[in-house]
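Enquirer: kindly return the folded structure for what I paste below:
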Amino acid sequence: MSRGRGGARGGRARGRGGQRGGFAAARTRDEVEDSNVHIRDSPEPEQSPSESSDDSASDADEDEDEEAESTSNAYAALLRSLSSRSKSVHAGPDEPRNKKRKLRHETADTPDSHDFDERAAWQENGLGGLGETNDSLSGHTEDEAALQDDDGPEETQDLDDSAFQTHFVNPDENDLASQIKRIADNQWATKKLEAGGGRGIFQTPSTEETSLLRRKVKSTRDVGLKARLVDNAHKEIGSFEPLEQEIATSIFGYQDLLFGARTVQNANRLRDITCLHALNHILMTRDKVLKNNAKLAAATENDDAEYRDQGFTRPKILFLLETKQACVRVLDSITKLHSFEQQENKKRFLDSFSQPEDKFSDDKPTDFRELFEGNDDNEFRVGVKLTRKTLKFYSTFYNSDIIFASTLGLRRAIESGDPKKRDYDFLSSIEMVIMEQADATLMQNWEHAEFVFEHLNLQPKDAHGCDFSRVRSWYLDGHAPYIRQTIVLSAYLTPKINTLYNKHMRNVAGRLKFTPDYNSGLIESLSYGIKQTFLRFESPSHLTDPDARFKFFNSSILPSIMRLPRPLEGGLGVLVFIPSYLDFVRVRNSLVDSDLSYASISEYTDQTDVRKARSHFMNGKHSLLLYTGRAHHFHRYNIRGVKRVVFYGVPENPKFYDEVVGFIGKTLERGEISRAEANVRVSFSKWERLELERIVGTKRVGKMIGDKGDVFDFV
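Expert: As a prediction, this is how the structure comes out:
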């Protein structure tokens, strides 16, 4: 609950939504404070009893109780002043009472006027907050105290001309309707971009000629930041590099962005840029609400002006991250860009989310260490609330500004409890989604990501104390998915990620898809001198592609393996790399009755069995080793004894191709085989164009997909 500086600070005046048919429960302040009810969050399965309480959280609750007592006198004074004012505006007892405008003032620490009535609704309906901690219902007193320390709305650079104003605050309703219709009809104006060693495609539903023009931003001073962010942003980020200029234009212009060139080297810069934008959006939203609260407080009795500046619920930003350690890194970025005087529950957060980032040796690849160093737990969710001076960890979802979660953790939170009472209303007013490592999400379960996006910006089932007179029109019209900004960062693009782009990234401000150049491809940088043969098989449909691939393997690849001469010492040393686990199961089952001795390693194989399989394969007891892409993703095993490699399918991650072929390179270096014995075979279909392009290069992939020949050799 935010409160305008022009209103009385000790009391609460209800918004006009109460008399316009809104669902907000009419509860007095004393009723809420006397109830002393705590909302219990959905516990995580792995949460230990020691994590369910924290000394700092208890101290915060005690501080809130003290603040509640300190504001009681001010509240009583407000009631007396309202009573005297009511008497003064009437000439006599027989005259009709003037229609009074009900005002809802809000504190400086929240962009929404939900906190007080939301708690009353929870009391009446028995709704719990979603998060990882208990949150006292009397916490609104702290917001009131924070307002007393607030100096009012800040100045913003070029605020009136910013994308925030035109996209969120004052979108043209006629243009919005026409653009949504064009998006529904898939009518996009398109412009190709070249920047920073990559290529981009910018699309907009607007029909104006100027809509495809893009203003380059050279530094953080060009993006209209709130005053309190300017110095830190210039210090930590400063000037943008050429590629960053292109994507920063879309990020700070509230356009959707699908960036398929994330690397370990640019990850920190990308994180800082997106966190800066998220912070700026929260502060701008809060500033707008404060200004409107002041106008409402100063309004005359007959002033019917409306100020629509909010959503249905408070959470505005959703970070979808892969690990708890990634969450720590994002919050580190936020705290260095915004100087908070206090960080409540930070010790508890670090104890639960952070671990030392030195558990792997240097022989592991850098991308593997970046993803799995530290706390690699991938089931989590946590809410964070920003006040003017304080960053509060472990706030309930409905009382949070930002939600940090993995797709698995968020889905578990939604699906926990009674299926008939599943609560995902906290996602109804998300205005920005930042997905940091979509390629890593693919290696988990992409269905979790699809589930989360399907539940974004739906009309809420309950009011949660919403003042509907302050809700933006495009929320009420169900157009929030077209206003929401979605930023997806990935090391590479796949058909599933592209489907997400086409289905859920439909922003009226436009969208940008960026991919790096693959002109030469990975294959030209390999220095092993090993013969690599790419075999294309016919696959009429992507739906029947698994069947066609399995048939090709049994009819062409497997017979060629069976014909290999048996060495006097050791085994055949054939490693079959299978990207998909379903294909792995299919191939493994087909080999049960064969004459080949084989072992298998998947992401589900027990470590004892993994060691046994690797040992037997290296010693030649097993001629064949089946190895899945996800097993390599999660462990990056260094497998010895590999003489030949068969790629059942093209790996989505091109680094996997390099590393698996490198197994043969290391065998050659040890002198265990001759170069003539070593070879690589890759089976592919026309549906693997994206994966193939990253390995053989853009200039070759067209011929390999479309030419009449079906065998392509590289050395």
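Enquirer: rest of the way, CA atoms for contacts and neighbours
Expert: OK.
Enquirer: mind listing the helices for the stretch 201-350 of the chain?
Expert: 227-236, 242-252, 267-297, 324-337, 346-353 (DSSP state H, counting those that start in this stretch).
Enquirer: before we move on, what about the stretch 601-715 of the chain?
Expert: 607-619, 629-635, 654-669, 689-696, 698-706.
Enquirer: what's the most buried one of those helices?
Expert: Among these, helix 689-696 has the highest mean neighbour count (mean count of other Cα atoms under 10 Å), at a mean of 22.
Enquirer: does anything pack onto that one? Which helices or strands?
Expert: Judged by 3 or more Cα pairs under 8 Å, 6 or more residues apart in numbering; DSSP states H and E, helix 689-696 is in contact with helix 654-669, helix 698-706.
Enquirer: mind putting these in JSON lines, distance to residue 598 included?
Expert: Listed next are the helices and strands packed on helix 689-696 as JSON lines, based on distance: least, Cα to Cα, whole Å:
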{"stretch": "helix 654-669", "distance to residue 598": "18"}
{"stretch": "helix 698-706", "distance to residue 598": "32"}
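Enquirer: and of these, who's closest to residue 367?
Expert: helix 654-669 (9.5 Å; Cα to Cα).
Enquirer: what helices or strands is the closest one leaning on?
Expert: If you count contacts as 3+ Cα pairs under 8 Å, 6+ apart, helix 654-669 packs onto strand 644-647, helix 689-696.
Enquirer: now do the contacts for residue 225.
Expert: Each residue near residue 225 by Cα atoms under 8 Å, 6 or more residues apart in numbering is listed here: 156-157, 280.
Enquirer: one more, for comparison:
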Amino acid sequence: MSMQSSSHNSVIHFTHNNKAGSSWLTKYLLSDIMNSFKRMGRKRHFNRGGPGQKKKKRRNLVEVNEKAQKRIQREKDRKKFLALRAEGLVQKQRPTNSQEEFGSSSESEAETTVYDELLSSLKEAGGQTSSGDSDIDDKSDGEEEEEIEDQRVEGEVEGRGDYAERDAGEEMVDLEQSDEEDDDDERVVMRMERVMKMVERNRRVWRVAKMEMVIVIVMMMVASKADDGGRDWEVEQEESDEDEVDEDEISDEIEEKQNKKDPFFIRVHTDLDEKEVEEMKSRKLEKLSEFKWPVLGQLTLSSNCKTHVVQPHISKETEYQKLHIKKKLLDHWPSINKEHQKDGSADVFSPLQRELFSSMNSYVDLLYPEVTHETTDEVRNIYCLHVVNHVLKNRTAVHKHNNFLASNPGSDSDDFRDQGLTRPKVLIVVPFRHTLMQVVNIIIDLLLPKDGQHVSHRKRFNQEFGDKYSGKIHPKKPEDWQKTFAGNIDDHFKIGLAFSKKSLRLYTPFYQSDIIIASPLGLRTIIGSKGDKHQEFDFLSSIEILVMEQMDVFLMQNWEHVLHLLDYMHLQPKDSHGVDFSRVKMWALNGWTKFYRQSLLFSQLSCPEIKAVMNKYWQLSVSNPTVDGSICQVATELQQVFQRIKVDSFINDPDERFKHFTTKILPSYKDSLLKGTMIFIPSYFDYVRVRNYFRKEGLNFCQICEYSNPSEISRVKQYLIKGSRHFLLYTERYHFFQRIMLRGIHHVIFYQPPIYSHFYSELCNMIQSTDAASDATCRVLYSKYDSQRIAGIVGSKRGAQMIGSVKDLHMLESGEET
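Expert: You can find the predicted model right below:
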């Protein structure tokens, strides 16, 4: 704590240590003492009319007059003494202290003694005083009063007290004018009388202020010690992490770099030339090889650059050095992955995880479209291990180079290019808050031991991303729905994670983060749209690993957000953000980061939209054929008719489908005997188009979509049970989020095959409990561009036959084609 006293306005300023200032007690004391000083600087007015106030005022005036008379007498004696000394009649003597010159009373001596005692106790408690305390301690009480008097006479200090502000300026002017006009002794005595009054008043105020200041200093020292004992560990951790690198990590990195077998260093130190880049931009993706692994099955390796292709292989190593994994990660890995390890097995991975990690660690793009709700946690654990391992390797290299350059200033910085244009290296995109919470908890368990997890803002994180599930059991809901919607399903969120040596910081700004985890909608709100005044996308410029989990859910939310995100990946930053360009990798400076990015895409199904997201340069995709489609789960005996639509191009598919439906399908279902017909529409745009047509034609129908409220759903259910509505328009997105069971459905028309193949069997089984089950029908409209959806329903082999057949109509009943 320090104190400054301005010579012009006598305002006392306080500055305090930031560490101590974090205490609420310190802030409260500072605000309280500053308010007290403001109150002392104001004029004090007595309430008029009260006898007690008048007596007190007269008594104060009498005391002031008596003191003034004493000072006048002392001034006269002093002048006589000076005159006698000038004549040589007395010898020169100086007063013993400043208190004799001012005639200090016993009361002032007692206050000074208390003040000295407080200062001594302060030194004993704190070891040493601050700069403000030393200034107070160096001067005695009398010397301070002498300085105050000199400043008052020179007109540099504004008085404080009952009448100080009013009289100080006037007296200084009077002193100058009277010196020029009249040097009479009597006038001088009158001036001195008024000056002494001001000095006495301000001396009392100053003594009180000193006492309060000393008390505040002592209390702040106590609060500061309390704050230092329990202050946020982040401050110490950040300071230590900047210049320290774990010795084990350094030795591991040196060993791996010497062996030159670590795929991380191979990826980072591989330099493309301009010819290769132009070739990759112009050439189409070519299939290089196909191979089969025991668990993943059929894999296809494709690339448009044949010079830097890495052929993945299943690694059978168990030691962390040979697996190129940080030792501390594998130390924590068994406790995280114990549910997925085989009993009694020495392997740290499950068979699926070993094959996935072998492909991830090769730094090729991976598309795995066969994730089920049973294997979701298994896949999530392994990709978290990969991305954390990547960040730690990059961080270790940066700190190692920082220490080397600090000790060797003349070293060539081109040999130490280890950074990107911005700090974030990994972007993980997930659909729901509870998914993000699971990912962050895995990262915490990987980095930090169970008994010493230093995570900033952990409480806030648990509150914002915690489980908001109502806890109600839905026995009629499918198991995959229970798994998907078992927690907080809000889809607007984002968070930054920053690694340090022994801690993890949450909610860090994106440009100070190592990993960014967000939803497509959360990133869309940050990036903005083209033409907006404020767009922020520089943090996407140096992403080295892109992870998208549950991409099929993105299709049900808003796929446009995903495409918007990909459009702003690896663009030239608008600002430098404090980057050291001498440390930036050359391929990042050239704008070639997109050629080095690894994309890890996980989905429950495969579709053209998801495949289009894959990097166009190196990719490894899992493409196993569907043996048995979801048609095998249909328990209702009904005729299932698959009708093909002839379409010339993908762009004309919606128009041709709508024309075929309204002219050839819908008229045959207008008969009163075919009431209770559900029209299942996957696309919301097609749903709006069909709904508007129904309204225009005046057809008797009801509708259920993702924007329907509960009251509308209840009315629709009653309409279907009573049979008062002929048609029901039903969207796939609503069925995905709600999975309701509807009664009164006798016929189903699939305007297009569903994205989720198991929805086909679920909707067909709704007819099972109806009275007209024997007369129930099901019709599916499809085109050649729906080959993957048809394969999910009837199987890959039969789906290929239906797509390539010369016949446009296929009917399946009880598992036989006719």
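Enquirer: TM-score of the superposition?
Expert: The pair, once superposed, lands on a TM-score of 0.75 when counted by TM-score structural alignment, normalised by the length of structure 1; 568 aligned residues with a Cα RMSD of 2.9 Å.
Enquirer: ok, and the contacts of residue 225 of structure 1 in structure 2?
Expert: On the basis of both residues aligned by TM-score structural alignment, their matches' Cα atoms under 8 Å, what survives of the contacts of residue 225 of structure 1 in structure 2 is residue 280.
Enquirer: which of the contacts of residue 225 of structure 1 sits closest to residue 469 of structure 1?
Expert: residue 280 (24.9 Å).
Enquirer: which residues sit in contact with the closest one?
Expert: Per Cα under 8 Å, 6+ apart, neighbours of residue 280 of structure 1: 225-226, 229.
Enquirer: now those residues as TSV including distance to residue 613 of structure 1?
Expert: Converted to TSV, these look like this (distance: Cα to Cα, whole Å):
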residue	distance to residue 613 of structure 1
225	57
226	58
229	55
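Enquirer: closest to residue 301 of structure 1 out of those residues?
Expert: Checking those against residue 301 of structure 1 with Cα to Cα, the nearest one is residue 226 at 33.2 Å.
Enquirer: quick one: contacts for the closest residue to that closest one other than its chain neighbours?
Expert: The shortest distance from residue 226 of structure 1 to any non-neighbouring residue, by Cα to Cα, 6 or more residues apart in numbering, is to residue 156 (4.6 Å). Listed by Cα under 8 Å, 6+ apart, the contact partners of residue 156 of structure 1 are 224-227.
Enquirer: tell me the SS of residue 466 of structure 1?
Expert: Secondary structure for residue 466 of structure 1, judged by DSSP: H, G, I helix; E, B strand; the rest coil, is coil.
Enquirer: need the counterpart of it in structure 2.
Expert: When structure 2 is aligned by TM-score structural alignment, residue 466 of structure 1 is paired with residue 579.
Enquirer: same deal with residue 270 of structure 1?
Expert: Matched by TM-score structural alignment, residue 270 of structure 1 corresponds to residue 379 in structure 2.
Enquirer: also residue 381 of structure 1?
Expert: With TM-score structural alignment defining the correspondence, residue 381 of structure 1 maps onto residue 494 in structure 2.
Enquirer: its match - how many residues pack around it?
Expert: Neighbour count for residue 494 of structure 2, taken as other Cα atoms under 10 Å: 20.
Enquirer: now do the one 3 residues further on
Expert: Applying the criterion other Cα under 10 Å, we find 21 residues in the vicinity of residue 497 of structure 2.
Enquirer: next: residue 746 of structure 2.
Expert: By other Cα under 10 Å, neighbour count at residue 746 of structure 2 equals 26.
Enquirer: ok, now residue 143 of structure 1?
Expert: Going by other Cα under 10 Å, the residues that sit close to residue 143 of structure 1 add up to 22.
Enquirer: what do you get for residue 518 of structure 1?
Expert: 16.
Enquirer: which helices and strands sit right next to the longest helix out of those in structure 2?
Expert: With residue count as the measure and DSSP state H as the assignment, structure 2 has helix 185-230 as its longest helix. Counting contacts by 3+ Cα pairs under 8 Å, 6+ apart, helix 185-230 of structure 2 is packed against helix 18-21, helix 24-41, helix 51-87, helix 106-126, helix 141-154, helix 164-181.
Enquirer: quick one: which of those helices is nearest residue 532 of structure 2?
Expert: Closest approach to residue 532 of structure 2 among those is made by helix 18-21 (38.6 Å; Cα to Cα).
Enquirer: which of the residues in that closest one are buried?
Expert: 20-21 (16 or more other Cα atoms under 10 Å).
Enquirer: from the contact counts, what lies against that helix?
Expert: helix 185-230.
Enquirer: ok, then the element right after the helix it packs on?
Expert: helix 233-243 (DSSP states H and E).
Enquirer: elements contacting that following helix?
Expert: Short answer (3+ Cα pairs under 8 Å, 6+ apart): helix 233-243 of structure 2 packs on helix 376-407.
Enquirer: and the helix it packs on, which residues are buried?
Expert: Applying a neighbour-count criterion of 16+ other Cα under 10 Å, one finds 376-385, 387-402 buried in helix 376-407 of structure 2.
Enquirer: and residue 468 of structure 2, which of the three is it?
Expert: Following three-state DSSP, residue 468 of structure 2 is assigned to coil.
Enquirer: so for it, what's the nearest residue that isn't a sequence neighbour?
Expert: With sequence-adjacent residues excluded and distances taken as Cα to Cα, 6+ apart, residue 468 of structure 2 is closest to residue 488, at 4.9 Å.
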